[in-house]
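Undergrad: Sequence first, then the predicted structure, then my questions.
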Amino acid sequence: MVFLTNSLYFGILITILGYFIGDYLRKKLNLSILNPILIGIIFVGVIITLCKVEYKTYYEGAKYISFLLTPATICLAIPLYEEFEILKHNLKAVILGITAGVLSSLGSILAFSYMFMLTHEQYITLLPKSITTAIGMSLSSELGGIPSLTVAIIIITGIFGNLIGEYVCKMFKITEPVSVGLAFGTASHAVGTAKALELGEVEGAMSGLSVAVSGIITVVLANVFAVLL
C-alpha cells in the first residue's frame, strides 16, 4: 500500500479508473445522473480517504492529466470547423446569445452575492463559474479570488449543466440545435459540451464555440463586475 500510494502513477491510475467506471455505469444503466466525471470525483475521494493519502500526494501524479485540459479544449474547434457554414448563417444570433448568457451568469452571481452578503473575495471566486477551468483559474487569481475553490465551483457547474441541461431545454421547448449548443457551452463549458456532442454535431459545434467565446467575454466583463461589490 505504501509503495502504491507513493507511486507517481497512483493519481493517474485511480483518476482514469474512476472515469471509466462512471462511463461504464452510465452506458450500462442508461442514467444521466451517473456522469463519469461525477462518479470519478466520488471514486477518487473514497480511495484517497480509505488509503489515507494526502491530496498533495495524489495530485503529484494526477496533475499530468490536467496538462491535457488545454489541448482538449482546443480540439473542440474540430466540430466547429465541420459546421462552419451554420456559424456564418447565424453569426449575429450566436454572438448575441453568448453575450446574453455571460451577462446572465455574471449578473446572477452579483445578485446572489448581495443577497447573501458575501465578501469581495467570495464574490470574485464565484464569478468565473461558467467558463472553462483553464481560463477560470487565472481569472480568479488575477482578480483576488480563491483559484482552488473556483476550480471546484466550475466543475460543479459543468456537471450540473451536463445533468439537467437537456431537461431544461425540453421544459422550455428549445429544440433549435444552434440554441441548444449555445446554452450548453455558455452555461456549463467543456463538461456541458460533452453532453451537447451526444445530442448532435451542430449542438456540439456551437457549444464548443461558446466555450471559447464566452471565456473571452467573461474575462473582459468580469473586470467590470469585479468592482461592483
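TA: Okay, I see it.

Undergrad: Going by C-alpha atoms from here, please, whenever you check contacts or count neighbours.
TA: Fine.

Undergrad: contacting residues around stretch 3-16?
TA: 40-41, 43-44, 47, 51, 53, 57-62, 64-65 (CA atoms under 8 Å, 6 or more residues apart in numbering).

Undergrad: how far out from the middle of the chain is that stretch?
TA: 24 Å (CA atoms, centre = their mean, to the nearest Å).

Undergrad: can you check stretch 218-225 too?
TA: 18 Å.

Undergrad: Over to stretch 181-191?
TA: Mean C-alpha position of stretch 181-191 versus that of the full chain (CA atoms, centre = their mean) differs by 8 Å.

Undergrad: my guess is residue 192 contacts residue 159, does it?
TA: Yes. The pair residue 192 / residue 159 is scored as a contact, 7.2 Å apart, by CA atoms under 8 Å.

Undergrad: Compare those two (neighbour count), which wins?
TA: Legend: neighbour count by other CA atoms under 10 Å for residue 192 and residue 159, higher for residue 192 (30 against 23).

Undergrad: Let me know the helix or strand that that one is in.
TA: For residue 192, the host element (DSSP states H and E) is helix 177-199.

Undergrad: So which bits of whichever helix or strand comes after that helix are buried?
TA: The helix or strand immediately downstream of helix 177-199 is helix 201-225, counting by DSSP H and E. Neighbour counts over helix 201-225 (16 or more other CA atoms under 10 Å) mark 201-215, 218-219, 222, 225 as buried.

Undergrad: so where do the helices sit in the protein?
TA: Secondary structure of the chain (DSSP state H): helices located at 2-5, 10-29, 36-50, 55-66, 69-74, 77-82, 84-89, 91-115, 120-126, 133-143, 147-171, 177-199, 201-225.

Undergrad: now the last one and helix 177-199, what's the angle there?
TA: The reference is to helix 201-225. Helix 201-225 and helix 177-199 are oriented at 110 degrees to each other (axes from the mean of the first three to the mean of the last three CA atoms, to 10 degrees).

Undergrad: One more to weigh against that first structure:
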Amino acid sequence: MPSNVLSTLTSTPLFAVGLTLAAYLLGSLLFKRLRNPSWLPAILIAALLLAAALVAIGLPYATYYQGATWLTILLGPATVALGMPLYQQLPRIRELWQPLALCLPIAAALAACYALGIAWVMGASPAILASLAAKSVTAPIAIGITEQLGGNIALLMGALLVTGVVTIPLVSVVARLLTITDERLIGFALGLNGHAIGTVRAFEISPTAGAFASLGMSLTGIFTALLLPLAWRLISPGG
C-alpha cells in the first residue's frame, strides 16, 4: 500500500479499530465454520488474520497499536461488568468459598512461577521475565503490573494470547482425565489460568461455569496485583 495512502488512513484511530473489529468478526465466522474447535479459538484466528493484514499493508505494529489503544480502555469496564454473573451465582459461590480460597493463592502463584522458571532456565533477560510474570492475569491488570516491573507490553500481550489459547484445551483434557464434571470447578480453572479468553470459553459451557471463571479471573488479578510487584522487588537483582 502506498505510504501516503497508509498515512492518511492511520491519521485517525478509526482504521485500526475497524481493522481489529473486522479481524474479530471474520475470526468468529471461521471459528463457527470449523465447528468451534477448542484448540483454535476465535480470538487466535482473529489475531492471526490481523497480523497477516498488518504485514500485507506494511503497517508497523507501533502505529497500529497507537490507533487501537482506546480499545484497551474498554477492557476495564468489560471486566467490571463480569460482576453481574458473579452476583447471580452468589449462592453457589458461597457453597465452595473455602476450597476456592485455599487453592487460589497456590494456583495463582504457580501460574506465574512456572513460566518464569522455564524462561529463566532458558536464559531469558530480566526484561523478558518481567513481561511474562503477569501472563495469567486479565489484560487491564496485567498491563499495570508489567509497567511496574519494567516489562514489555507487546510481549505481555503475546504471552496473554498464548496462555489463554493453551489453557482451554489443557483444562478440557485434565478435566476428562480426572473425571471432573462440575462446571463450577472447570469454570474456575479456566478463569484462573486463562483470564478473559478462558472466561469466554467458560460462558460457552454454561452461565454457571462463566460466573466461576469470572470469579477465578478477578481473584487471580487481585492476588497477583497485590503480591507480584512486592515479590519481584524482593527477588530481582537490585530489588
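TA: Here it is on my side, so go on. It should be emphasised that the depicted structure is a prediction, and the values quoted were computed from it without experimental measurement.

Undergrad: what's the counterpart of residue 166 of the second structure in the first structure?
TA: With the correspondence set by TM-score structural alignment, residue 166 of the second structure lines up against residue 160 in the first structure.

Undergrad: Which residue is the nearest non-sequential neighbour of its match?
TA: Closest residue to residue 160 of the first structure apart from its sequence neighbours, by CA to CA, 6 or more residues apart in numbering: residue 188 at 7.8 Å.

Undergrad: do residue 75 of the second structure as well
TA: residue 140 (6.1 Å).

Undergrad: check contacts around the one you found.
TA: 72-73, 75-76.

Undergrad: Under the alignment, what does it map to in the first structure?
TA: Alignment note (TM-score structural alignment): residue 140 of the second structure maps to residue 134 of the first structure.

Undergrad: Against residue 207 of the first structure, how distant is that match?
TA: Shown here: residue 134 of the first structure relative to residue 207 of the first structure, a distance of 17 Å by CA to CA, to the nearest Å.

Undergrad: for residue 165 of the first structure, same thing?
TA: Separation of residue 165 of the first structure from residue 207 of the first structure (CA to CA) stands at 12 Å.

Undergrad: Now do the shared contacts for these two.
TA: Common neighbours of residue 165 of the first structure and residue 207, using CA under 8 Å, 6+ apart, are 184, 192.

Undergrad: Specify, as a residue range, where stretch 207-219 of the first structure falls in the second structure.
TA: Under TM-score structural alignment, the match for stretch 207-219 of the first structure is residues 213-225.

Undergrad: What lies in contact with the matching stretch?
TA: Outside stretch 213-225 of the second structure, the residues that reach it (CA under 8 Å, 6+ apart) are 82-83, 85-86, 104-105, 108-109, 134, 137-138, 141-142, 145, 184, 187-196, 198-199, 202.

Undergrad: and it, how far from the first structure on average?
TA: Taken over the aligned residues, the distance from stretch 213-225 of the second structure to the first structure averages 0.9 Å (mean CA distance after the TM-score superposition for the first structure).

Undergrad: What's the match for residue 89 of the first structure in the second structure?
TA: When the second structure is aligned by TM-score structural alignment, the residue opposite residue 89 of the first structure is residue 95.

Undergrad: Now do its match against residue 85 of the second structure, distance only.
TA: Spatial separation of residue 95 of the second structure from residue 85 of the second structure under the definition CA to CA is 16 Å.

Undergrad: quick one, which of those two is more surrounded?
TA: residue 85 (18 against 10).

Undergrad: need the contact list for the nearest residue to residue 153 of the first structure once chain neighbours are set aside.
TA: Leaving aside its chain neighbours, residue 153 of the first structure sits nearest to residue 129 (5.9 Å; criterion: CA to CA, 6+ apart). Residues near residue 129 of the first structure by CA under 8 Å, 6+ apart: 136, 150, 153-154, 157.

Undergrad: still on that earlier bit, go through the helices of the first structure and pick out the most buried.
TA: Of these, the one with the most neighbours on average (mean count of other CA atoms under 10 Å) is helix 177-199, at a mean of 26.

Undergrad: So which elements touch that helix?
TA: helix 91-115, helix 147-171, helix 201-225 (3 or more CA pairs under 8 Å, 6 or more residues apart in numbering; DSSP states H and E).

Undergrad: repeat that for 10 Å
TA: Contacts defined by 3 or more CA pairs under 10 Å, 6 or more residues apart in numbering; DSSP states H and E place helix 177-199 of the first structure against helix 69-74, helix 91-115, helix 147-171, helix 201-225.

Undergrad: between those helices, which gets nearest to residue 25 of the first structure?
TA: Across those, residue 25 of the first structure has its closest neighbour in helix 147-171 (14.8 Å, CA to CA).

Undergrad: average gap between that closest one and the second structure?
TA: Looks like 2.1 Å for helix 147-171 of the first structure (mean CA distance after the TM-score superposition for the first structure).

Undergrad: Now do that helix: distance to the chain's middle.
TA: Distance of helix 147-171 of the first structure from its chain centroid, counting by CA atoms, centre = their mean, is 7 Å.

Undergrad: out of everything not next to it in sequence, what's closest to whichever residue in the second structure pairs up with residue 106 of the first structure?
TA: Aligning on TM-score structural alignment places residue 106 of the first structure opposite residue 112 in the second structure. Once flanking residues are discounted, residue 112 of the second structure sits nearest to residue 133: 5.4 Å by CA to CA, 6+ apart.

Undergrad: residues in contact with that neighbour?
TA: Residues near residue 133 of the second structure by CA atoms under 10 Å, 6 or more residues apart in numbering: 111-116, 142, 145-146, 149, 151, 156, 159, 224, 228-229, 232.
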